[in-house]
Structure formats: C-alpha cells, structure tokens
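1. quick one, structure for this:
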Amino acid sequence: MAHIEPHGASGSYSNSAITALHAGELHAASRDEQILAAKISRAMSSGPLHITRDATIAEMDGHGNPVVLRQGTNQWVCFPGDENKIGDVPMCADPMGLQWMLDIMASKPAPTNTAPGIIYMLCGATQHSNTDPFDKTSPAIPIGPHWMILWPYSAAHDGLPNNVRDAGAWVMFDGTPYAYLHVSGTPWAGNEYTPGQAPVWTMRYGAPTEH
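-> Next up is the predicted model:
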C-alpha cells in the first residue's frame, strides 16, 4: 500500500481554514492560509462529502510523492490537483485506488493493486489519451464528472464501449494492463425509488398516476 508522508498543516488548522473559506472570511487570513484553504476546498469537492470531509488531503511534491496537507480519519486520500496541468485534476482515492494512481504516475508496466480500487473525479478532468496510459503530449481531452473502478476490464469481453462518452460507462485504456471501468456522472444521478412509486414511460420514478 502507498505510504504518505505527513507534512504541512495539522487537521485542526486545515479544518478551520476551510471553514473560513466557506464563510467568506479569508480576507483576514494570510496568503498561505488562503492557498491552503483553496486546495482543501478543491480536493474535498472531488468526491462525496460523506467521504471527503474525513479524508486526508494531500498534494504531490516535486518527486511525485504525496505530502499531507490535512490528516484525515478515514482511509481515503483527496488531491486538489492543478487546473493548469492536463491530467492533474482533483480526485479522491481509496487505498487500492491510490496504489493504482501512483503506479501509473511512475509508469510501471502494470498496476500493483491487489483488489479493485475506487477513484472519484466529480469535478471532471482533462487527460491526454483514452488509449495510452502513459501519453503526456497529446492535446487535452475534456471529460465530465466521473468515477472509476480500477480493476482489469475488457470492452470486448464485458460488452462495453471503449470510446469517450458524455454519459454511461466505458473501458478506458482498453487492451492495456491499466484498463479500467470509467463511469460518467455520479452514483447519485437520477431519482431514488421508494415503495409505492410507479415507473413512468421515461423510466424516471415519480408519484403514481391518478385516474
């Protein structure tokens, strides 16, 4: 499992900074505090709040190693990313997802996670390629909010598409060791079914039609 070095702000300091950011009070904070709060806010927006509010917030140092900005209390790690760099986007990963991410960043021949991982990118993303996991030069491909199941998938075997889409799911990096399932949107899209409701022709759940 990936190791993350603790460094930077403590959890309480960072939480107060992010609270100040949402309260619009950062005009009185130092520049470093403002930058830290903005990074934490962006990282927390990358995944479901019930996960990100307790997650460790980290960023990559110049050697590609994660450095903690706020220590969390669950197993998730969220990153603020850098909007000026293609592929460096806000994300939140569980331990196996983090291992997969560090492996691909290090250009390892294949990922080493021993169980399926999850990464949320609910802020959307840009990346260089849908087919080559190590492409660092092609023009940016814009991709909407999504989440990823990081385990071997095959488009042909699993009956799934492998081209970029604005909805649904596809196998990204199909045919490579880094192939995984890319799911557009969030797991909470659509209307929730409750007993007593009836399906309407659009297959959106709503109140039963009265006659």
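2. please count neighbours and contacts with C-alpha atoms only from this point.
-> Noted.
3. show me where this structure has its helices.
-> For the chain, applying DSSP state H gives helices covering 11-23, 31-44, 49-52, 95-105, 155-158.
4. check contacts around the residue lying closest to residue 179 once chain neighbours are set aside.
-> Leaving aside its sequence neighbours, residue 179 sits nearest to residue 173 (CA to CA, 6 or more residues apart in numbering; 4.5 Å). Contacts for residue 173 (CA atoms under 8 Å, 6 or more residues apart in numbering) come out as 130, 131, 132, 133, 162, 179, 180.
5. could I have the buried ones of those residues as ChimeraX selection syntax?
-> Here the buried members of the contacts of residue 173 are turned into a ChimeraX selection, burial being counted by 16 or more other CA atoms under 10 Å:
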select :130,131,133,162,179,180
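6. closest one of the contacts of residue 173 to residue 199?
-> Nearest to residue 199 among these is residue 162, at 30.6 Å by CA to CA.
7. surely the closest one touches residue 155?
-> Yes. Counting by CA atoms under 8 Å, residue 162 touches residue 155, with 6.0 Å between them.
8. now do the shared contacts for these two.
-> Counting by CA under 8 Å, 6+ apart, the common neighbours of residue 162 and residue 155 are 170, 171, 174.
9. give me the neighbour count for residue 80.
-> Counted by other CA atoms under 10 Å, the residues lying close to residue 80 total 24.
10. correction: residue 178
-> Counted with other CA under 10 Å, residues neighbouring residue 178 total 25.
11. and which of the shared contacts of residue 162 and residue 155 is nearest to residue 104?
-> In terms of CA to CA, no member of the shared contacts of residue 162 and residue 155 lies closer to residue 104 than residue 174, at 14.6 Å.
12. to check against the first, give me the structure of this:
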Amino acid sequence: MNGLVPLPRVTLGVILGMSCSFSLAATPEEKIASAMSAAPPSVSATATILDWPADMAAEMPTLRQGTNGWTCLPDMPATPGNDPMCLDAPWLDWLNAWVNKTTPVTKELGFGYMLQGGSPESNTDPYASGPSDSNEWITEPVPHLMILVPDAAMLEGLPTDHNNGGPWVMWRDTPYVHIMAPMPAYRP
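-> Next up is the predicted model:
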C-alpha cells in the first residue's frame, strides 16, 4: 500500500452527514499542523502527512512526504470532534480495512496516536453512527494511544470499560479490536 488509502463513498457518506469541526477550506499548512498535533513531535515531525480527499472515493493526497514510516492525517472534516491521527504501517493497513469494511490482517504490534482526543463513538460497534442502549457511546473521547496486537486472544482479561481510568479494549468481538490507552493531550 503506497501510503494511499482509497476511501469508499459509502463509508464516508455517513460521516459527511455529521457537523464539521475543521474547514474544508483549510490551507495545506493548517492541515499539516492539525495532522502533526496528533502525536509527539518525535513521531510527527518527519511523518508523511496525508489529507482526506474531496472526492471520498479517491485516494488520500500527500501533503508532505515523510521519512520515518509514520503517516499522519489532519482532523477529519466531516466529524464533530477534533480527530487527527498518526499511524504506523500496521495501523494504516487497519484503517484501510476499517474504511473498506474488510477484515484487517495484523501481523505485528501496531501503534497509533490521537492526542487531540477524537469524535464521539461507540465502544462496542465500529460502525455505529449514534448512541443506543447497547453500544456504550463515548461522548467525550480522551487523548489516547491505540495499540493493535497480532492475536486478539492476547487481549483476554483486559478491561473493556472506557470509564475505568486506564487502558481498555475497544470493539472487542469485532475484527477491529484494539487497546485504547489514555494519554495527556498534546498542545502544539
């Protein structure tokens, strides 16, 4: 995958219905700054920066080529929260699978940063578009590090409660299961 993630129109169509927190008219420099705020400078300073495409069926355009193997994305224009992210290669593959609703193949540990928090979402359903009685809606996402493991069985016994004050397993019993570890917010 050449660092470009094709985004299907159908998946992001749901997202486009949400209110925007980041202007589609933002300059490339503003988008780069947003993307870099997702991770510590030791990660984001030399990361590749991709952008969300105007045509959601297109590949993500490159705003800046990086050298350290990390890829950062600015705040997603169509979501209500501030959700830039920086991802290593396993997480970028995971993102591609999640967006395309395919099963990710995780062969090694993966790490992703979202130090601005994110948008409200379900703790149990990776495609929920709003709160329900059964999806454990997270209304105030905290800044976090996301961890992928190659075998979901490695997560057995870890908590799933996002209110426990520490790391928890998100989207258990789905192909998109991962660990969420709260972190201090990064203020550029």
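13. what's the TM between chain one and chain two?
-> Overlay of the two chains. TM-score (TM-score structural alignment, normalised by the length of the second structure): 0.73; 158 aligned residues with a CA RMSD of 2.7 Å.
14. distance to residue 145 of the first structure added to the contacts of residue 173 of the first structure, as a markdown table?
-> Below are the contacts of residue 173 of the first structure laid out as a markdown table (distance: CA to CA, whole Å):
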| residue | distance to residue 145 of the first structure |
| --- | --- |
| 130 | 15 |
| 131 | 19 |
| 132 | 20 |
| 133 | 19 |
| 162 | 17 |
| 179 | 19 |
| 180 | 16 |
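15. now the strands: where do they sit in the first structure?
-> Under the criterion DSSP state E, strands of the first structure are mapped to 56-60, 66-70, 77-79, 91-93, 117-121, 125-127, 141-143, 146-150, 169-172, 180-184, 198-199, 205-206.
16. these: which one's closest to residue 23 of the first structure?
-> Distance to residue 23 of the first structure, taken as CA to CA, is lowest for strand 66-70 among the strands of the first structure, at 19.0 Å.
17. contact partners for the spatially most central residue of the second structure?
-> Per CA atoms, centre = their mean, the C-alpha nearest to the average position across the second structure is that of residue 85, at 5.3 Å. Contact partners of residue 85 of the second structure, counting by CA under 8 Å, 6+ apart, are 35, 38, 39, 72, 73, 74, 75, 112, 113, 114, 115.
18. that one and residue 95 of the second structure, how far apart?
-> Note on residue 85 of the second structure: its distance to residue 95 of the second structure, by CA to CA, to the nearest Å, is 11 Å.
19. can I assume residue 59 of the first structure is in contact with residue 81?
-> Yes. Counting by CA under 8 Å, residue 59 of the first structure does reach residue 81; the two are 7.2 Å apart.
20. look up how far residue 188 of the first structure lies from the corresponding residue of the first structure for residue 177 of the second structure.
-> Alignment note: residue 177 of the second structure maps to residue 179 in the first structure; criterion TM-score structural alignment. In this view, residue 179 of the first structure and residue 188 of the first structure are 24 Å apart by CA to CA.
21. returning to what we had before: export the shared contacts of residue 162 and residue 155 of the first structure to a markdown table and tack on neighbour count?
-> Below are those laid out as a markdown table (neighbours: other CA atoms under 10 Å):
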| residue | neighbour count |
| --- | --- |
| 170 | 22 |
| 171 | 28 |
| 174 | 23 |
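22. first to last residue in stretch 94-106 of the second structure, what's the distance?
-> End-to-end span of stretch 94-106 of the second structure (CA to CA): 8 Å.
23. now it: buried residues?
-> Using 16+ other CA under 10 Å as the test for burial, stretch 94-106 of the second structure gives 94, 95, 96, 97, 98, 99, 100, 104, 106.
24. before we move on, what about stretch 70-78 of the first structure?
-> For stretch 70-78 of the first structure, burial by neighbour count (16+ other CA under 10 Å) applies to 70, 71, 72, 76, 77, 78.
25. which of those residues lies closest to residue 145 of the first structure?
-> The nearest one, if we look at those relative to residue 145 of the first structure and count by CA to CA, is residue 78, at 15.3 Å.
26. how about that closest one, what's its match in the second structure?
-> Match for residue 78 of the first structure (TM-score structural alignment): residue 72.
27. so that match makes contact with residue 45?
-> No. At 9.9 Å, residue 72 of the second structure does not count as touching residue 45 under the criterion of CA under 8 Å.
28. many thanks, have a good one.
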